[in-house]
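**Q** Have a look; sequence and predicted model below, questions after that.
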Amino acid sequence: MTQDELKALVGQAALAYVVPGSIVGVGTGSTVNCFIDALATMKDQIAGAVSSSIKSTERLKAHGIPVLDSNEVTAIPVYIDGADEIDHHGYMVKGGGAALTREKIVADLAERFICIADESKLVDVMGAFPLPVEVIPMAASQVIRRFASQYGGQASIRAGVTTDNGNVIVDVRGLQISDPLAMENEVNQWPGVVTVGIFGHHKARVCLLGTSQGVRTLNF
């Protein structure tokens, strides 16, 4: 199966985790687009969605799915989103679509994070995918220097990208994220960092992994 077919497969499989009558947390990215398209087939059975990006909001609304502001919602049963990397403990690197901060906000509302991904995203140790960090522009050079001195990472500003919050994305290469929780705690304290794209405190509870043999379910 092609990567697009695997994405469609897990997007469809994620419908099983949608609680009828509830509000659904919806992430960002190409795999999530497949989920949104599948969600449209049961839009009359849900109360609406909370979205993590402008692009996802536009796609949900195009399907006639009501989108609620996160400030109007106190809790949601599930948040369904993809990942750039996920390890065997459910920790993830996210932010390839530059929506990591809003994704973390919606994930924080959710009782469970359901990750949908193709099998290429499952890794033993995260870091091969450049780690995204949302940074207030005036702090970008400081953050880049600090990654070099503290972690030996090679960081650079992602060209031509401004987040939905008006900030830049710094991508960090050359890392081995052996302790995701510790790195998330540390980097989030640096002045100017809005959030780092390590989802340790908001890890996946379930991963629906698209494989050539079908959908593989991982529970964490």
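**A** Right, received. Where do you want to start?
**Q** CA atoms for contacts and neighbours, from now on please.
**A** Will do.
**Q** Next, the contact list for the most centrally placed residue in the chain, please.
**A** Note on the chain: the residue nearest the mean C-alpha position is residue 94, at 4.6 Å, using C-alpha atoms, centre = their mean. Shown in contact with residue 94 (C-alpha atoms under 8 Å, 6 or more residues apart in numbering): 82-85, 100, 131-132, 197-199.
**Q** Please apply the same query to residue 33.
**A** Counting by C-alpha under 8 Å, 6+ apart, residue 33 has contacts 11, 56, 59.
**Q** For the residues you listed, which single residue is the most surrounded?
**A** residue 11 (28 neighbours; other C-alpha atoms under 10 Å).
**Q** Next, find the distance separating it from residue 91.
**A** 20 Å (C-alpha to C-alpha, to the nearest Å).
**Q** Including distance to residue 67 and secondary structure, could the contacts of residue 33 go into CSV?
**A** Formatted as CSV, those follow (distance: C-alpha to C-alpha, whole Å; DSSP: H, G, I helix; E, B strand; the rest coil):
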residue, distance to residue 67, secondary structure
11, 19, helix
56, 10, helix
59, 10, helix
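**Q** any idea how far the residue located most distally from the centre of the chain is from residue 76?
**A** Outermost residue of the chain with respect to the C-alpha centroid, by C-alpha atoms, centre = their mean, is residue 149; its distance is 27.2 Å. Residue 149 sits at a distance of 40 Å from residue 76 (criterion: C-alpha to C-alpha).
**Q** next one: residue 46
**A** Applying C-alpha to C-alpha to residue 46 and residue 76 gives a distance of 12 Å.
**Q** surely residue 96 meets residue 84?
**A** Yes. Shown here, residue 96 and residue 84 form a contact pair, counting by C-alpha atoms under 8 Å, at 6.6 Å.
**Q** here comes the other one, which I'd like you to weigh against the first:
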Amino acid sequence: MAAELSPIDKAKFVAAKRAVDFVENGMKLGLGTGSTAAWMVRCLAERIREEGLRVTGVPTSSRTAELARSLGIPITSLDEARWLDLTIDGADEFDTELNLIKGGGAALLQEKIVATASDQMIVITDAAKSVTQLGAFPLPVEVIPFGWQTSKALIEELLVSMDVLNRDCSLRMNGDAALITDEGNYIVDLHLKRIGNPRQLAMVLNQIPGVVENGLFIDICDIVIIGHGDGRVVVRDINTGDVQDDRVDFVPSDNIFADMGE
């Protein structure tokens, strides 16, 4: 079955497979959202089934919660768990300092809360997400529905003084209506093309009335695992400076692939 995966899905799979090697018995885990994180949830479920691994997951979205439940992963709320050992999630972009843009799946608020409530964050991704400077991927900003157009106008005004290449902003849609996040908010996507100072932008965006959170994850990620379509994985630890080249074999597993209804 693994041979039928596209190269990009193979890259996501091997990154996810390598990431769950970091999971130990008794851990409380943040479970990310998105296509790469979904592979991680499946790989984690396989370890639980085959090894009797005992963990508790805190999902970062209703989608991840549903998937985890369907695969038999015990889950709880962050309020119940209080603090987590590890969060594993994907990213839309990451730079050389492991700063991230996240929120392509509209789950950035819960993702950031869960990640910052963890001792460690591992990001699983493919090589295409690696950039010299963040900003090619639209930066999501979560805003409350009340007065969202005012919040958007204030964001556009703020961007005039920021080191960005472009300042176009758009409301994220779901068909003919505004997309609604799990927390009942809207997403405004900032099409900046290049962000010269992500740290500064992350701080000032959150000072705008109506802005709940933004998709810049600064100094949160500890390890990035980059998967490749040939099974190679690169593990980079920002804290130690270590970079490891590894390989994950494609072993067909009914436990992982038979569940897929997508």
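**A** Looks like it came in fine. Remember, predicted model here, so these are calculated numbers, not experimental data.
**Q** can you tell me what part of structure 2 the strand ranked longest in structure 1 aligns to?
**A** Counting by DSSP state E, the longest strand found in structure 1 is strand 110-118. On the basis of TM-score structural alignment, strand 110-118 of structure 1 is assigned to residues 118-126 in structure 2.
**Q** Nearest residue to the aligned residue in structure 2 for residue 218 of structure 1 in space, please, no chain neighbours.
**A** Alignment note (TM-score structural alignment): residue 218 of structure 1 maps to residue 236 of structure 2. The shortest distance from residue 236 of structure 2 to any non-neighbouring residue, by C-alpha to C-alpha, 6 or more residues apart in numbering, is to residue 243 (4.5 Å).
**Q** Tell me, how many residues neighbour the one you found?
**A** 14.
**Q** and the longest helix for structure 2?
**A** helix 35-51 (DSSP state H).
**Q** Next, the angle from that helix to strand 121-126.
**A** 110 degrees (axes from the mean of the first three to the mean of the last three C-alpha atoms, to 10 degrees).
**Q** Buried ones in helix 35-51 of structure 2, by neighbour count?
**A** The neighbour-count check on helix 35-51 of structure 2 (16 or more other C-alpha atoms under 10 Å) flags 36-48 as buried.
**Q** measure the match of residue 218 of structure 1 to residue 123 of structure 2 for me?
**A** Taken as C-alpha to C-alpha, the span from residue 236 of structure 2 to residue 123 of structure 2 is 10 Å.
**Q** out of these two, which sits in the busier spot?
**A** Of the pair residue 236 of structure 2 and residue 123, residue 123 is the one with more neighbours under other C-alpha under 10 Å, namely 27 against 20.
**Q** what helix or strand is the nearest residue to the more buried one once chain neighbours are set aside on?
**A** Excluding the flanking residues, the one nearest residue 123 of structure 2 by C-alpha to C-alpha, 6+ apart is residue 224, at 4.7 Å. Taking DSSP states H and E as the criterion, residue 224 of structure 2 maps to strand 223-227.
**Q** Next SSE downstream of that strand?
**A** Counting by DSSP H and E, the element after strand 223-227 of structure 2 in chain order, helix or strand, is strand 232-237.
**Q** what packs against that following strand?
**A** helix 7-19, strand 223-227, strand 243-247 (3 or more C-alpha pairs under 8 Å, 6 or more residues apart in numbering; DSSP states H and E).
**Q** how about the helices in structure 1?
**A** So, for structure 1 - with DSSP H - the helices run 3-13, 30-39, 54-62, 100-109, 140-151, 180-187.
**Q** what's the mean distance for the longest one versus structure 2?
**A** Right, the one you point to is helix 140-151 of structure 1. For helix 140-151 of structure 1, the mean deviation from structure 2 after alignment is 2.1 Å (mean C-alpha distance after the TM-score superposition for structure 1).
**Q** Could you check that helix and say which residues are buried?
**A** Buried residues in helix 140-151 of structure 1 (16+ other C-alpha under 10 Å): 140, 143-147.
**Q** And for the third one?
**A** Residues 56-57, 60 are the ones in helix 54-62 of structure 1 that count as buried (16+ other C-alpha under 10 Å).
**Q** surely the residue nearest to residue 236 of structure 2 meets residue 225?
**A** No. Taking C-alpha under 8 Å as the definition, residue 243 of structure 2 is not a contact partner of residue 225, at 9.8 Å.
**Q** Overlap of the contact sets of those two?
**A** By C-alpha under 8 Å, 6+ apart, the residues touching both residue 243 of structure 2 and residue 225 are 234-236.
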